[in-house]
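Engineer: just a sequence and a predicted model for now, questions to come.
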Amino acid sequence: MIIGITGTIASGKSTVSDYFIKQGYEVIDADKITKELQQKKEVLEEFREIFGEEVLLENKTLNRTRLREMVFQNAEALEKINQIMHPKVREEFEKRKREHAQEKIIFFDIPLLFEAHFENLCEKILLVYADREVQITRIMQRDGSSRELAEKIIASQAKEEEKKKKSHYIIENNGSIEDLYQKLSKWEEMFNENCRSGRK
């Protein structure tokens, strides 16, 4: 079974993934796949052709800071990036899924699961969410961002209420890591019990 882990920025998706890795589950990380793919020569060439030389650093790696600026300045830039990356991420995910076909449960950590229309890759979806003020504080502390930028980043993602409607399981993460791990432990116990009884 493929369970997608998603949520808005600074909701705690990575912490949730870390928990399941510690429990011995296979977790496929879409962000890591994306970064690995963006190191490939042919992918960098696609970025250069579309966005120009300014998206490459002197060492010919991707200038992520400049790319991020482009996205916030122009919505079309994000669409172009998605056109380059989404098919490649999907293909790599399918490959890794086949490599771990013996696993009963595989988690797919993908922040923009709904925005990328990857729902059909998952049998169940686990949404991690945090209140907006908690998200803003975490972004500012983690990235050193201004409040204004943090608010823009949150606003650029799909609305949380819509994500909740499309998800099978919802985990609230406004507290400490210890609180989150307790919730995940209870969820894991409930999920496994439902699987054993055939309810899921």
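Structural biologist: Arrived safely, thanks for sending. Residues are numbered from 1 along each chain as shown.
Engineer: okay, CA-based contacts and neighbour counts for the rest of this
Structural biologist: Noted.
Engineer: find the residue closest to the residue most central in space within the chain in space, skipping its chain neighbours.
Structural biologist: Note on the chain: the residue nearest the mean C-alpha position is Pro111, at 2.0 Å, using CA atoms, centre = their mean. With CA to CA, 6 or more residues apart in numbering as the criterion, Pro111 has its nearest non-adjacent residue at 4.9 Å, and that residue is Thr6.
Engineer: tell me the contacts of the one you found?
Structural biologist: By CA atoms under 8 Å, 6 or more residues apart in numbering, the contact list for Thr6 reads Lys13, Asp109, Ile110, Pro111, Leu112, Leu113, Ile125, Leu126, Leu127, Val128.
Engineer: okay, one more to line up with it:
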Amino acid sequence: MLRIGVTGLMASGKSTVARRFEERGARLVDADSLGWEALRRPDVRDRLRERFGDAILTREGTVDRGVLGRIVFRDAAAMERLNAVVQPVLIRMVREALAERPEDGVVVLDAALLSVWGLEPELDAVVEVLAPVAARIERLRASKRFADPEARERIEGQVLPPVGASKRHWRIENAGSRSDLIDRADRTWDEIMRLRPRENTG
């Protein structure tokens, strides 16, 4: 099984690339979706409640991700407390998802934090999606996930460590249209697929 990681900053287009790889035949592991699942776990919810109080819970008793996000965004200590609870659970879930169905020929991991989580050594290839700051801010605004000031703050405040130089590493520049990005994703997919015979023969 060939394992591909797709990473990039917020609104860079990484999820578009990962979904395109899924359309080309890969099984998709979406770290963000697994993050939602982790927050729904009673053990995670209870530990977060101990650290952040009832304010992070909805009326139904589930974790309100929006409220929690606003608490930790400008508070490094709060972010560390959040990560101490969620990240070990989430990383374990990601590893389990990657290991499922080994008969699948290709699996793609959509995860902004794959380098932070130490998952690079477990991947055969990493695709990094890059985009100009201004374009990323505009995409985040257009998505209506955040109001204008918060969109700019989140984009300008996000920093990720560089992808390891030793890894088979592709960069996709996303400064144009969505169709341009899809074309670049297809070319990258084709290049990576040429690795498969070499990977399979050791």
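Structural biologist: Looks like it came in fine. On a predicted model such as this, the values are computed, not experimentally measured, just so you know.
Engineer: tm score of chain vs chain?
Structural biologist: Once superposed, the chains reach a TM-score of 0.88 (TM-score structural alignment, normalised by the length of the first structure), with 199 aligned residues with a CA RMSD of 2.3 Å.
Engineer: ok so, going back, any idea how far the residue nearest to the centre of the first structure is from Gly7 of the first structure?
Structural biologist: 6 Å (CA to CA, to the nearest Å).
Engineer: overlap in contacts, those two.
Structural biologist: Residues touching both Pro111 of the first structure and Gly7 (CA under 8 Å, 6+ apart) are Lys13.
Engineer: quick one: contacts for Asn174 of the second structure?
Structural biologist: Asn174 of the second structure sits next to Ser12, Gly13, Val129, Leu130, Ala131, Pro132, Asp180, Leu181 when contact means CA under 8 Å, 6+ apart.
Engineer: sec struct for Ile171 of the first structure, please.
Structural biologist: Under DSSP: H, G, I helix; E, B strand; the rest coil, Ile171 of the first structure falls in the strand class.
Engineer: that one: how many residues sit nearby?
Structural biologist: 19 (other CA atoms under 10 Å).
Engineer: now do stretch 7-23 of the first structure: distance from first to last residue.
Structural biologist: Termini of stretch 7-23 of the first structure sit 21 Å apart (CA to CA).
Engineer: for stretch 108-126 of the first structure, that is, sorry about that
Structural biologist: Stretch 108-126 of the first structure: ends 10 Å apart by CA to CA.
Engineer: now do the helices in the first structure.
Structural biologist: Listed in chain order, the helices of the first structure (DSSP state H) span 13-22, 30-37, 41-51, 64-73, 75-99, 132-143, 147-155, 160-166, 177-197.
Engineer: for these, which one sits closest to Leu57 of the first structure?
Structural biologist: helix 64-73 (9.1 Å; CA to CA).
Engineer: what about the closest one, how far off from the second structure?
Structural biologist: Here the mean offset of helix 64-73 of the first structure against the second structure after fitting is 1.5 Å, by mean CA distance after the TM-score superposition for the first structure.
Engineer: same for that helix, what does it pack against?
Structural biologist: The helices and strands touching helix 64-73 of the first structure, judged by 3 or more CA pairs under 8 Å, 6 or more residues apart in numbering; DSSP states H and E, are helix 75-99.
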